[in-house]
Structure formats: structure tokens, C-alpha cells
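Colleague: I would like to see how this sequence folds:
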Amino acid sequence: MLTLLHTSPVHVPVFDALRDREHPGLEMRHVVHEELLALARSGGPGAADAATAAVLAEVVGEGGATAVLCTCSSIGAAAEAYAARLGVPVLRVDRPMAAAAVAAAPERDTVRIAVVATVDSTFGPTCDLIREEAERAGRPADIRTVLAEGAWKHFEDGDQDGYLDVVARVVDTIIGVDVVVLAQSSMADAAARVVRSHIAVPVLSSPAPGLRAAAAAVPLIPVSPGP
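Modeller: This next block holds a predicted model:
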């Protein structure tokens, strides 16, 4: 069974809809731990690592997960790093997006990528991930970070439309890059609201490619032959 580790309940219907549309029949369980993001935001890099490891151990040990997808960019690196100790695949939702961002950039010496986020704690892990994927592809990366000022307040207030509108407006101001990355799963639907009439570049989000990779990582359970 695939278990999704979230730091906000708003992600649950997003991934349920993706499962129904792209992976019908995939057995999926949601676990929400909002305190992990709070730790990452208040304590800086590494502050949530121990708590994330404890949650993962419980998800696999007591919850019976055979694969885990971490949907929070701020704790994704810690979750991924703990996989070897758990003995099951643990994926971060944004790795496929990061690889796609590097691949989508035109063939030139340097990949120019803008990372848009609504909380500062996301920038470090996301930029490190993109650099890792760029190095793997043999391409240097020029990464620009762009904070969607004021968007997070809308998110905390439950105003998803306001949240997405702020993100989309910020994306529309970005120029001089090859790819725009929406760093948090909660931002995914902002891509459809982007006008970008002045420049046509890909605007990438993580939920769909992340769930695709996780679904592929779920071990197949052999079917016993009938009598």
C-alpha cells in the first residue's frame, strides 16, 4: 500500500483526484502531520528531521506502508534520506519535477530556473534538489528564488482561490528564465491561472509526476493461483 505523508489536509483531495484520474485501483492511505512543517519553518534546516523519521517509522512499522510519498518539499530530503533504514521506497514528491525542469530547459551551458514558493523553508530543499538533478544531467544551474509575498496568509485562512491567484500573479512577473518551478504541492493549480502572454516557458508542479513515480514504486503483490 502507498502511504502519502502530508503536512496539510488540503493535499488529500488533490492526490485522491489524481489517483482516480491517472491510477485507478491504486491503494492509497493519507497521513497528515502539520507539526512537521511548523518545525521546519521555525527551526530551520534539519529541525524536523527527527520528527519526520519517527513518523515514517510509524507509518511503515504500524501502518504497513510498502512505499511512502512525502508531499511536503520542506521535509522531503529528510524523508528520502531515511528510506534505507526503513527498507521500503520513500519518495519526495518534487524530485520528478526537478528532473523535468532540468530536461525542459533549452540546450545551453546553463539551465535557468525560477523557483517560486510561498514559505521560505521550501527554498533550501528545493534548490538543493534541482542542483542535484542538474549535476546528474551534467548541466550547471542558475536558480532564482521568488517568494509569493502574502500568499501564505491566504492559505492559512483557507482561501485557496486567493492563494492560487497570488502565486499566478507572481509567476506572470518572472522573465529571463527557461523554466518556472512551483515548489510546493499546494501551488499546483496556480499553473492553470498563469497568463504568461509575454513569454512562453513551462510552469511545472509536483503532484502529478510525483504520484506517478510513487505508484511505479509500489511493490506488486503476486496473485495466488486459483485451485
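
Colleague: From now on I want contacts and neighbour counts done on CA atoms only, so please keep to that.
Modeller: Fine.

Colleague: show me where this protein has strands.
Modeller: 2-6, 28-32, 67-70, 90-92, 111-117, 141-147, 179-182, 203-204 (DSSP state E).

Colleague: what would those strands look like in a markdown table with distance to residue 80 and mean neighbour count?
Modeller: Output for these, formatted as a markdown table (distance: least, Cα to Cα, whole Å; neighbours: other Cα atoms under 10 Å):
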| stretch | distance to residue 80 | mean neighbour count |
| --- | --- | --- |
| strand 2-6 | 12 | 25 |
| strand 28-32 | 16 | 17 |
| strand 67-70 | 8 | 27 |
| strand 90-92 | 5 | 26 |
| strand 111-117 | 20 | 24 |
| strand 141-147 | 22 | 17 |
| strand 179-182 | 20 | 26 |
| strand 203-204 | 21 | 20 |
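
Colleague: this one as well, want them side by side:
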Amino acid sequence: MLALLHTSPVHVPVFDALRDEEAPGLAMHHLVRPELLDRARAQGPDAVVDDLSAELAAAARHGARAALCTCSTIGSVAETAGAALGLPVLRVDRPMAAAAVATGPRIAVLAALESTLVPTKALITQEAGRAGRGITVRTVLVPGAWERFEAGDSDGYLAAVASAAQEIRDANVIVLAQASMAPAAEGLDVGVPVLAGPRTGLRAAAQLVARDASFSGLRTT
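Modeller: Reported below is the predicted structural model:
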């Protein structure tokens, strides 16, 4: 089973649909904890470590073989908490970051939340180090986007993201830092790749579950 840790309920149907396309039959358990993002924004991501650890430990006790954190703001601390528990945890934007680094050296990051910019830039820099590539990262906070998201104005939110992407110049690739931004990339033609995390993140997390299941099978035979 794959546990998914969300900070908004809007992600539940999105990842259910992606599971049906990418990994049919994968058992998933959704954990929706919006208060974790609220606290991380107010006090910093480290403020949610204890609660994250408790959530992940409970998921492991209930059969989770891996977890996927769909919130970019707390993704790094989720991975660290999982490592301490012995549970593989993947932040949803890590495969996207690796793909961005492989695409080109000039990377633009769009985010609706300021608290997402620093961890996303750090993640991309980390992936560049692993790949041995030199990069430059430009971060852009999309004005007014998060307010629209919180108000339930999905169309307005995605339109703001798409508009901001169209204003980007001199980039080899554009990264949409938050999972909720992914639909804005559909049909968007800005002359460079526009990357979003949900699909590649779920695909990689499903592989983690499969690898763990295979390893467990080897140990018991």
C-alpha cells in the first residue's frame, strides 16, 4: 500500500485518477492534513516534524510500504522523517526536479506560496549536484494565485499560473512547484517544457512500493 500525505483535499481525486492510469490496482491510503501546511507556513517546515513522524508511523503500522508527500513545502522534512522510521518517503516534486535538471541549465520555478520557493529551489540544486550539472534557478511567486486557490476559484488559480508561465523569458524549462498547479500545464505552449510533479511523482512512488514488495518476497522465500 502507498500512503499519500496531502495538505489539501483537492489532491485526493487527482491522485486517484493518476493511479488508475499509471498503476492500476495499487492500494492507496490518503492522509489529508491541511493544518501541517498552515503551521509550516507560520513557523517553518521543521515545526511539523513530530506530527509528520506520527502520521507516517501510523501509516506504516497499517500496511504502507512507502509514502508520497504531495506538499512541496513540507516534502523535505517528510523524506527525513520517513528515513528515520525506515519507511521510504518520496516528495512528489523530486522526479520533476531531476527532469528539470536534465532538460537544461536555466530553470524557472513558479509557485503560488512563498513558503514553497526555498525548498523547491533547494531540491533542484540538490538534484543538479547529484547529476553533476551547473544550473541557475529563477523563482517566481504568482501574485494572487493562492488567494484564488483558497477561495475555491480553481479556474482563476490555474489561469494566473498559466499567465505567469507565459511571461517567463530566457528559461530552458519551467517548473510548477506545487501539485495543485499541474492542470495549468495542459495545452500550455510557451516554447519550453513546463513540468508538473503529480504524474511522475506517483509513478516513482508506485515503483517504490513494488520494489519493497519484491524485496520482502525475497526475504521470505
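
Colleague: Any chance you could compute the TM-score here?
Modeller: Once superposed, chain against chain, the TM-score is 0.92 (TM-score structural alignment, normalised by the length of the second structure); 213 aligned residues with a Cα RMSD of 1.3 Å.

Colleague: In the second structure, what range does stretch 127-137 of the first structure match?
Modeller: Stretch 127-137 of the first structure corresponds to residues 121-131 of the second structure when matched by TM-score structural alignment.

Colleague: where's residue 204 of the first structure relative to residue 45 of the first structure, distance?
Modeller: Distance, residue 204 of the first structure to residue 45 of the first structure, by Cα to Cα, to the nearest Å: 24 Å.

Colleague: Tell me which residue lies nearest the centroid of the second structure.
Modeller: Closest to where the C-alpha atoms of the second structure average out (Cα atoms, centre = their mean) is residue 92, at 2.8 Å.

Colleague: isn't it right next to residue 73, touching?
Modeller: No - using Cα atoms under 8 Å as the test, residue 92 of the second structure is too far from residue 73 to be in contact (10.8 Å).

Colleague: Helices of the second structure, residue ranges please.
Modeller: 11-22, 34-43, 49-61, 75-85, 94-103, 114-131, 145-150, 154-166, 198-219 (DSSP state H).

Colleague: To residue 179 of the second structure, which of those helices lies closest?
Modeller: Nearest of the helices of the second structure to residue 179 of the second structure, taken as Cα to Cα: helix 198-219 at 5.7 Å.

Colleague: quick one: contacts for residue 175 of the second structure?
Modeller: By Cα atoms under 8 Å, 6 or more residues apart in numbering, the residues touching residue 175 of the second structure are 96-97, 100, 107-110, 194-196.

Colleague: Please convert those to TSV, extending it with distance to residue 168 of the second structure.
Modeller: Output for the contacts of residue 175 of the second structure, formatted as TSV (distance: Cα to Cα, whole Å):
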residue	distance to residue 168 of the second structure
96	18
97	18
100	15
107	10
108	8
109	10
110	10
194	11
195	14
196	16
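
Colleague: quick one: which of those is nearest residue 158 of the second structure?
Modeller: For the contacts of residue 175 of the second structure, the nearest to residue 158 of the second structure is residue 110 (11.9 Å; Cα to Cα).

Colleague: quick one: what's aligned to that closest one in the first structure?
Modeller: Checking TM-score structural alignment: residue 110 of the second structure goes with residue 116.

Colleague: Look up how far residue 56 of the first structure lies from its match.
Modeller: For residue 116 of the first structure, the distance to residue 56 of the first structure - Cα to Cα - is 27 Å.

Colleague: now residue 172 of the first structure
Modeller: In terms of Cα to Cα, residue 172 of the first structure sits 37 Å off from residue 56 of the first structure.

Colleague: sorry, back to before: distance to residue 221 of the first structure for the strands of the first structure - can I get that in TSV?
Modeller: Converted to TSV, the strands of the first structure look like this (distance: least, Cα to Cα, whole Å):
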stretch	distance to residue 221 of the first structure
strand 2-6	12
strand 28-32	14
strand 67-70	13
strand 90-92	18
strand 111-117	38
strand 141-147	40
strand 179-182	34
strand 203-204	33
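
Colleague: for the ones you listed, which one sits closest to residue 159 of the first structure?
Modeller: strand 111-117 (16.7 Å).

Colleague: What is that closest one packed up against?
Modeller: Secondary-structure packing of strand 111-117 of the first structure (3 or more Cα pairs under 8 Å, 6 or more residues apart in numbering; DSSP states H and E): helix 123-136, strand 141-147, strand 179-182.

Colleague: 7 Å - rerun?
Modeller: Where contact means 3 or more Cα pairs under 7 Å, 6 or more residues apart in numbering; DSSP states H and E, strand 111-117 of the first structure is packed against strand 141-147, strand 179-182.
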